[in-house]
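A.B. asks: could you work out the structure for the sequence below:
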Amino acid sequence: MGSAKKRRLRERVGAGAHDETGQSPPSGESAASITTPVWMLGFALLLAAVFSSGMLVAQHFLGGSVPGCGEGGACDRAAASVWGSIPGIDWPVSFLGLAYFVGLLAAWLIVPRDGVTRLRGLVRLGGLASIFYLIVIIAGGYACPYCLVSHAGNLGFLALLETQRPRGNWFPRAFLRSAAVQRTAIGFVAVTVVLIGWNVLAEQRAQEREDRALDEATRQIAASDEEEGAAFTGRYRRGPERAAIRIVAFTGYQCPECQRFEHEVDRLLEERDDLSFSVKHFPINPDCNPHVSRAMHPNACWAARAAEAAGILGGEEGFWRMHDWLVEQQGGFTDAVLNSKLRELGYDPREFIRVMMGDETLRLVREDADEAVSLGLAYTPMVFINGVELRNTQASRTIRRAVQEIAAMNPEPRSPASDRPPDALTRSMEEWRDNPVRTIPEARAERQFGDSDAPVRIEVWGDYRHERTRALDQMIRKRLDDWPDVRYAFRSFPLDESCNDLLSSTAHESGCLIAAALEAAADVGGRPGYHALHEWIIEYDDVVTGEALAEAVGQFGMDEDEWLERWRSSPVHEAVRGHIAIVDEINTRLVVPQLFIDGRWAPRFELDDADLLGTMVNEARAAQ
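C.D. replies: So this is what the prediction gives:
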């Protein structure tokens, strides 16, 4: 073949072999277009990963739980673990994940389909990262659903790309010049910049709240006097008996925030000789703590009782050696792991287990839990410095800053008998007063109890089949005669995902059905009809069915056919969703009941030995 003919052949071959960059494809990986079904599947996988990582980012910024991840659950524990942030810069791993997945999605949407396979090398690296984190999740017991979906989406996307030909090398030549990789990088950088800005603003606001709380705490600590009473301290103490700075904390060994707090205190104890530290137990598990209703931390009771058994058998040193190990283990252990550690610590496993399972350890743990409730505990860790509660302990370096500010005042060393925390009523009132006043839309007149023009407003969101919601509603309505200047509105927040998009599971399957029934009763029967059906449902203990509701509506003088038509109408169901949306706007905690008094959220409404609800309402009345 002549040279001119060979040259023309090379030009013809080369003309069809350029990728989306306008360059010849790198050796080992030529351009290949993907089909529409494959593209759609890739889009769905990346969208799932973006959504899941976005939910984890939202959890970080909102400071509460997200649907499917309750407080203290796997998502919280994963975020609080050493694997939850990027070493060196202390950024949540979820930030990195969201930026990465948004970048990939941007490239997938923008780059021509014959160029997206250039992402393969980058996605292979991402796949290795997902495999690593899945191992961490399994080994650490961090079964966070959003983490799992993000990594599943990433690995699924990798598998999808690997099915596309040609498979090529791990990193083909001109990898970084690929338009797909460049678009991914642009998306990654853009999202990262947004997250940096958002995080800076969030940290500034958190810092302002922390500074206010810290200033108030240090002011109270400085104002404390010399009078002495019963010592406020744990059974075992680190540091001097008389110390200038005395930290007492109610904690749980499986509480993620408690782990972070313990590590911060450990560093302070290493640095300072004017600080003492003791712990009291508050396991989030009804097996040993009658003040909680569900076992958020399944091994917390046995961990607390193991620490107490070590103290009984080994004294101060024995308690702290076991305590440190339990913190390291995050409160989790098997029988075999515990027995091995007991032998290492010099205990007879049989004798230790006998003591651990005995009545004395249970009594001691319950004694601590009772004391915590008497002080108004609402979360763990609940931390006191010199008898004054330090709020917002989940913020970074709060403990260190508090200790440094108090030390700068040169307080005199005192014994724990100088420390007297306020009781639960005082604390709960302060907590309610400190909450901001929210702008809450007025409830329709038909839904209100009491005088519609009364100046003091009480709003409750709840599920009609939820026991504490029903108890709160009855408490309020029984006292309205004594509060003529108070109006009360109940709004539905069904614990039923069929109409409540904020939930990921259903607690009461009839929740949406009942909420719509009340809206229809307000439309058809006005205020008397709504009140009658509301009171009937609150007191009705049987399963609520459509037939039972229709029969009750007829008994209360409403037209059943008209009510049924309204019950099935779209406006009624939209009204229910409107009540739910208000909660989403004014409060991040998706718990029921939600109580607001004159626009301020009340985190609790009852105490064992004080009339908290009446005290809050009477203070609001006096302020008018």
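A.B. asks: can we go C-alpha only for contacts and neighbour counts from here?
C.D. replies: Noted.
A.B. asks: counting neighbours, what do you get for residue 44?
C.D. replies: Neighbour count of residue 44, defined by other Cα atoms under 10 Å: 15.
A.B. asks: same question, residue 516
C.D. replies: When neighbours are counted by other Cα under 10 Å, residue 516 comes out with 26.
A.B. asks: please apply the same query to the one 10 residues further on.
C.D. replies: When neighbours are counted by other Cα under 10 Å, residue 526 registers 16.
A.B. asks: excluding chain neighbours, what is closest to it?
C.D. replies: Leaving aside its sequence neighbours, residue 526 sits nearest to residue 446 (Cα to Cα, 6 or more residues apart in numbering; 5.6 Å).
A.B. asks: how many residues are close by that neighbour?
C.D. replies: Residue 446: 19 surrounding residues under other Cα under 10 Å.
A.B. asks: then residue 6?
C.D. replies: Per other Cα under 10 Å, the neighbour tally for residue 6 reads 11.
A.B. asks: related to what we said a few turns ago, what's near enough to touch the residue nearest to residue 526?
C.D. replies: Shown in contact with residue 446 (Cα atoms under 8 Å, 6 or more residues apart in numbering): 522, 526-528, 530.
A.B. asks: the stretch 51-200 of the chain: strands as residue ranges?
C.D. replies: 85-86, 91-92 (DSSP state E, counting those that start in this stretch).
A.B. asks: likewise the stretch 451-600 of the chain?
C.D. replies: Under the criterion DSSP E, counting those that start in this stretch, strands of the stretch 451-600 of the chain are mapped to 456-462, 486-492, 594-597, 600-602.
A.B. asks: could you also give me the structure for this next sequence, so I can compare it with the first?
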Amino acid sequence: MKATHCLGVVLLMLTALSTGPVRAESVSDEQLIEQKIEQKWQQYLQSDAFEQRVEDVILQFIAKQQQAQANQQRKAREEQAGNVAPVDPASDHIRGAEEAAFTLIEYSDYECPYCKRFHVTARRFIGNNPEVNWVYRHFPLDFHNPGAQKQAEAAECAGEIGGHDRFWQYSDLIFERTRSNGKGFPVGNLVPLAEEIGLEKAAFESCFDSERFADKVRQQFANGQASGVAGTPGNFLRHNASGETVVINGAQPLERLEQALEMMKAQVQ
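C.D. replies: Coordinates of the predicted model:
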């Protein structure tokens, strides 16, 4: 064997011993899983499905917040409804059977156009439901005064002189004839209206000029405020035996009153 050939073999052997076997760098199963998860997560974050999901969650959160707020407001109204003065035949003007199981208590303003509309609805409601009577209480709004305040005082004078029937007759005619909004029925027409329904002019003028019912009107207004009334008509349906009371805000249609009555009947049975 030639020397040069031997030297080549030796060098080849030394090189193999110094470098060792060549191996591929391995990746663990855990790392592969993490990589896949990260890849899928990034794809999802950039997808339409993710945007829709975010929108759905936001809408659900808003709906829950709104429902919670509505529940708080309803609870507050129910608590305030407990402040409504109970029906008192000595001071309240009751339309319908005095011993009726339920009472529609209305805080109203003779110059309110919504009250004018609701007055017709309330008459139909108690006409359809003899188990319900109707109590009218005064809530003259400042921006309808002095007309609304004076009309309320005049109606009370009609009731004092002629009884409950004259109070209601007088009230019906004001609502029928007023154009509403503060100047719909002139104060100068209040005395002639009393004469029209058969009340003695001098007695009515004496009562009206004395303003003897001004405080009663203001007291009813204050009780309405304490009961949560902020606008007119402010209505409450009351079960007289239990004192259970529900709020019916605004000039609701007849169907809404009927529904409230049926619901209350179911609750108090």
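A.B. asks: let me see the TM-score of these two.
C.D. replies: Scored by TM-score structural alignment, normalised by the length of structure 2, the superposition of the two chains gives a TM-score of 0.66; 208 aligned residues with a Cα RMSD of 3.3 Å.
A.B. asks: close enough to count as contact, residue 202 of structure 1 and residue 61?
C.D. replies: Yes: the pair residue 202 of structure 1 / residue 61 is scored as a contact, 7.0 Å apart, by Cα atoms under 8 Å.
A.B. asks: if we can go back for a sec, right, and the strands of the stretch 451-600 of structure 1 - which one's nearest residue 310 of structure 1?
C.D. replies: Shortest distance between residue 310 of structure 1 and those, using Cα to Cα, is found for strand 600-602: 39.5 Å.
A.B. asks: comparing that closest one with structure 2, how large is the average distance?
C.D. replies: In the superposition with structure 2, the average deviation recorded for strand 600-602 of structure 1 is 2.3 Å (mean Cα distance after the TM-score superposition for structure 1).
A.B. asks: what packs against the helix or strand just after that strand?
C.D. replies: The helix or strand immediately downstream of strand 600-602 of structure 1 is helix 612-622, counting by DSSP states H and E. When contacts are defined as 3 or more Cα pairs under 8 Å, 6 or more residues apart in numbering; DSSP states H and E, helix 612-622 of structure 1 packs onto helix 424-434, strand 594-597.
A.B. asks: what about helix 612-622 of structure 1, distance to the chain center?
C.D. replies: Chain-centre distance of helix 612-622 of structure 1: 30 Å, with Cα atoms, centre = their mean, to the nearest Å.
A.B. asks: what of stretch 484-495 of structure 1?
C.D. replies: 26 Å.
A.B. asks: what count of nearby residues applies to the aligned partner of residue 441 of structure 1 in structure 2?
C.D. replies: Using TM-score structural alignment, the partner of residue 441 of structure 1 in structure 2 is residue 86. By other Cα under 10 Å, 13 other residues sit near residue 86 of structure 2.
A.B. asks: swap in the one 10 residues further on?
C.D. replies: Burial of residue 96 of structure 2 is recorded as 18 neighbouring residues (other Cα under 10 Å).
A.B. asks: that one -> structure 1?
C.D. replies: Here residue 96 of structure 2 is matched to residue 450 in structure 1, going by TM-score structural alignment.
A.B. asks: ok, its match to residue 486 of structure 1 distance?
C.D. replies: Applying Cα to Cα, to the nearest Å, the value for residue 450 of structure 1 to residue 486 of structure 1 is 7 Å.
A.B. asks: need the overlap of contacts for these two.
C.D. replies: Counting by Cα under 8 Å, 6+ apart, the residues touching both residue 450 of structure 1 and residue 486 are residue 480.
A.B. asks: re earlier: please convert the contacts of residue 446 of structure 1 to JSON lines, extending it with distance to residue 74 of structure 1.
C.D. replies: Shown next, in JSON lines, are these (distance: Cα to Cα, whole Å):
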{"residue": "522", "distance to residue 74 of structure 1": "41"}
{"residue": "526", "distance to residue 74 of structure 1": "46"}
{"residue": "527", "distance to residue 74 of structure 1": "45"}
{"residue": "528", "distance to residue 74 of structure 1": "46"}
{"residue": "530", "distance to residue 74 of structure 1": "41"}
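A.B. asks: just the ones in helices from those residues, please.
C.D. replies: Per DSSP state H, helices hold the following members of these: 522, 526-528, 530.
A.B. asks: pull the most distant pair out of these.
C.D. replies: 522 and 528 (8.2 Å).
A.B. asks: okay, helices next: where are they in structure 2?
C.D. replies: Under the criterion DSSP H, structure 2 contains helices at 3-19, 29-45, 48-81, 113-128, 147-162, 164-177, 190-196, 201-210, 214-226, 254-268.
A.B. asks: which of the ones you listed sits most buried?
C.D. replies: helix 147-162 (a mean of 24; mean count of other Cα atoms under 10 Å).
A.B. asks: re earlier: turn the strands of the stretch 51-200 of structure 1 into a markdown table, including distance to residue 182 of structure 1.
C.D. replies: Converted to a markdown table, the strands of the stretch 51-200 of structure 1 look like this (distance: least, Cα to Cα, whole Å):
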| stretch | distance to residue 182 of structure 1 |
| --- | --- |
| strand 85-86 | 24 |
| strand 91-92 | 24 |
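A.B. asks: could you point out which of the ones you listed sits nearest residue 349 of structure 1?
C.D. replies: strand 85-86 (37.2 Å).
A.B. asks: what span of structure 2 lines up against that closest one?
C.D. replies: The aligned range for strand 85-86 of structure 1 is empty, by TM-score structural alignment.
A.B. asks: quick one: list the elements packing against that strand.
C.D. replies: On a contact count with 3+ Cα pairs under 8 Å, 6+ apart, strand 85-86 of structure 1 meets strand 91-92.
A.B. asks: now the strand it packs on, how far from the centre of its chain.
C.D. replies: 16 Å.
A.B. asks: elements contacting that strand?
C.D. replies: With contacts taken as 3+ Cα pairs under 8 Å, 6+ apart, strand 91-92 of structure 1 sits against strand 85-86.
A.B. asks: name the residues that touch the strand it packs on?
C.D. replies: Strand 85-86 of structure 1 is contacted from outside by 79, 91-93, using Cα under 8 Å, 6+ apart.
A.B. asks: ok, now stretch 570-585 of structure 1?
C.D. replies: With Cα under 8 Å, 6+ apart, stretch 570-585 of structure 1 has contacts from 440, 461, 491-493, 499-500, 502, 512, 515-516, 519-520, 566, 590.
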